[in-house]
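S.K.: Please find the sequence and the predicted model below.
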Amino acid sequence: MDDFRGSVIPVLAFTALDKNHEAQPQVTVSTVYGSDHGDLVTPYGTSIDILRFSGTGAYDAADVRVTVQSAAAARIPAGLHDVKTQALDGDGHEITKFERFSAVRLTNEDDIPVSVRIAYILWDQPLHGDTQQATEVTPIGGLTRIPAHGTAVVEVTADAAAEASRNSNRAAVSLKAYKSQ
């Protein structure tokens, strides 16, 4: 249980860098999971977020400089495993994330309960050698608590259902759960 006590809520600032590691002040960096505004809960050790780049030269960003603005202890620990997502149809049957789905089943493999949010991500289709960008991010439901070694089902909101319907059968979508509070 000691590993879970180090869960934190970071607020990070990102500066886009070009291939020469020069700052790109015209490029804005934001995040999908919210590490830039305190939505992401990270476990002890390491965590990830998905970065989004916008502005003139966004596709020229080759790296980022990260500055920790603050870090607070999390009320709810993050756990060590990623929460698994499974798209479900209106009858509760498993389907792919590329189809029109009505709900998302979340599975927690950790020994502790965790709280997550779900992001439905539409990715662009870059040319070979270019970086892939998240072009649209739609939240699915709200903050959801999942028991230890348990599951929870989140119904898709009307806005999220419209987005999933519009993007169904596209090759570049993701359905991601991330630890939050």
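M.R.: Received, thanks.
S.K.: Could you use CA atoms for every contact and neighbour count after this?
M.R.: Noted.
S.K.: quick one: D18 and R65 touch, right?
M.R.: No: assessed by Cα atoms under 8 Å, D18 is found out of contact with R65, at 10.6 Å.
S.K.: More neighbours: those two, which one.
M.R.: D18 (17 against 12; other Cα atoms under 10 Å).
S.K.: need the contact list for that one.
M.R.: Taking Cα atoms under 8 Å, 6 or more residues apart in numbering, we find D18 in contact with 24, 60-63.
S.K.: Turn those into JSON lines, including secondary structure and distance to L51.
M.R.: Shown next, in JSON lines, are the contacts of D18 (DSSP: H, G, I helix; E, B strand; the rest coil; distance: Cα to Cα, whole Å):
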{"residue": "Q24", "secondary structure": "coil", "distance to L51": "15"}
{"residue": "D60", "secondary structure": "helix", "distance to L51": "14"}
{"residue": "A61", "secondary structure": "coil", "distance to L51": "11"}
{"residue": "A62", "secondary structure": "coil", "distance to L51": "12"}
{"residue": "D63", "secondary structure": "strand", "distance to L51": "11"}
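S.K.: also this one, for the comparison:
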Amino acid sequence: MERRQTLIAGWVVVVSLAAIMTGVTNWSSKPAKSALSFAYQREGGDNYISQTLAIKNANKESVVPVLAFTALDQNGDPLPGVHVRTVYGSDSGRLVVPYGSGLDILRFSGAGEHQVYDVRVTVKRVAAAKSRAGRSPVTVQELDGAGHTVSKFSRFSAVRMTNIDPYPVTMRVAYLVYDQPAEGETQQAVSVTPIGGLVRVPGGGSAVVQVTGAAATAVARYSGGPAVSVKAYDSQ
């Protein structure tokens, strides 16, 4: 379950009306690597995502990190045969993390992939985001060809994203397929397919993205499966 905190305790922030409406703010300070901290959660429990990385951002702005990961075993020793990738792109500068906290999902492959109990995170670089991330999660609803709401487990034709914040946000959408792990192993995304590209969702409004190309192929293949998910995340 993704949660986003935007509390600014003890701060008085004055932002122009234009900044509120556009989501663009000008910051005089450069974001600091040291203002980012991380917590890896191996198992999420029933109906929650496993292998998540919580990213705490103490910078007073939305940031775009580029992270590097080292997989660790139960004793905290590195697993050199394990390759770590992300779903939302915190390792490639795709994920925008708001002030407060954000989230990514990790994927493991290679020898020892089922032995990962923790990760070591290195911040390679961090930059201010081009636009502000949302305070509230953008909701996702799957649609059929006639625009009616349907289940994510069906063969849907489009995705509607709704933004309740008063300013626009830029988002990406991913279609995730999870494995069915053996007892004691964590569930991870074995297939991640983008739906569309970078999408601007207006403040207090919605945007619809059509499911085409590789995304349509993936939905056709995995619809009706027991472990699929459609996720929207702040990006640029």
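M.R.: Great, that's in hand. Worth saying up front: this structure is predicted, and the values here are computed from it rather than measured.
S.K.: Can you give the contact residues for stretch 40-51 of the first structure?
M.R.: 3-10, 29-35, 74, 77-80, 178-181.
S.K.: ok, how many other residues are close to the equivalent of G110 of the second structure over in the first structure?
M.R.: The equivalent of G110 of the second structure in the first structure is G55 (alignment by TM-score structural alignment). A count of nearby residues for G55 of the first structure, using other Cα under 10 Å, gives 12.
S.K.: can you give me how far stretch 113-133 of the second structure is from the chain middle?
M.R.: Its chain's C-alpha centre and that of stretch 113-133 of the second structure lie 11 Å apart, by Cα atoms, centre = their mean, to the nearest Å.
S.K.: contact partners of that stretch?
M.R.: Contacts for stretch 113-133 of the second structure (Cα under 8 Å, 6+ apart): 23-25, 30-33, 38, 40-42, 61-74, 76, 79, 81-83, 96-98, 169-170, 185-186, 234, 236.
S.K.: Show me which residues of it are buried.
M.R.: 113-119, 121, 123, 126-133 (16 or more other Cα atoms under 10 Å).
S.K.: can you pull the contacts of the residue nearest the centre of the first structure?
M.R.: Centroid-nearest residue in the first structure, with Cα atoms, centre = their mean: Y33, separated by 4.0 Å. Listed by Cα under 8 Å, 6+ apart, the contact set of Y33 of the first structure reads 39-40, 49-50, 119, 178.
S.K.: what about the strands in the first structure?
M.R.: 8-17, 28-31, 51-54, 63-73, 84-88, 103-107, 114-123, 134-146, 151-155, 173-179 (DSSP state E).
S.K.: Surely the match of G110 of the second structure touches Q26?
M.R.: Yes: the criterion here is Cα under 8 Å, and G55 of the first structure meets it with Q26 at 6.0 Å.
S.K.: re the thing from before, of the contacts of stretch 40-51 of the first structure, just the buried ones, ChimeraX syntax please.
M.R.: Here is the ChimeraX command that picks out the buried ones among the contacts of stretch 40-51 of the first structure, judged by 16+ other Cα under 10 Å:
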select :4,5,7,8,9,10,29,30,31,32,33,34,35,74,77,78,79,80,178,179,180,181
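S.K.: To which residue of the second structure is P25 of the first structure aligned?
M.R.: By TM-score structural alignment, P25 of the first structure lines up with P80.
S.K.: Kindly report the same for V114 of the first structure.
M.R.: Aligned partner of V114 of the first structure by TM-score structural alignment: V169.
S.K.: need the contact list for that match.
M.R.: 23, 131-134, 163, 200-203, 234.
S.K.: Any chance of JSON lines for the residues you listed, columns distance to A214 of the second structure?
M.R.: JSON lines is the format used below for the contacts of V169 of the second structure (distance: Cα to Cα, whole Å):
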{"residue": "G23", "distance to A214 of the second structure": "31"}
{"residue": "S131", "distance to A214 of the second structure": "28"}
{"residue": "R132", "distance to A214 of the second structure": "29"}
{"residue": "A133", "distance to A214 of the second structure": "27"}
{"residue": "G134", "distance to A214 of the second structure": "28"}
{"residue": "N163", "distance to A214 of the second structure": "26"}
{"residue": "R200", "distance to A214 of the second structure": "21"}
{"residue": "V201", "distance to A214 of the second structure": "23"}
{"residue": "P202", "distance to A214 of the second structure": "26"}
{"residue": "G203", "distance to A214 of the second structure": "29"}
{"residue": "D234", "distance to A214 of the second structure": "21"}
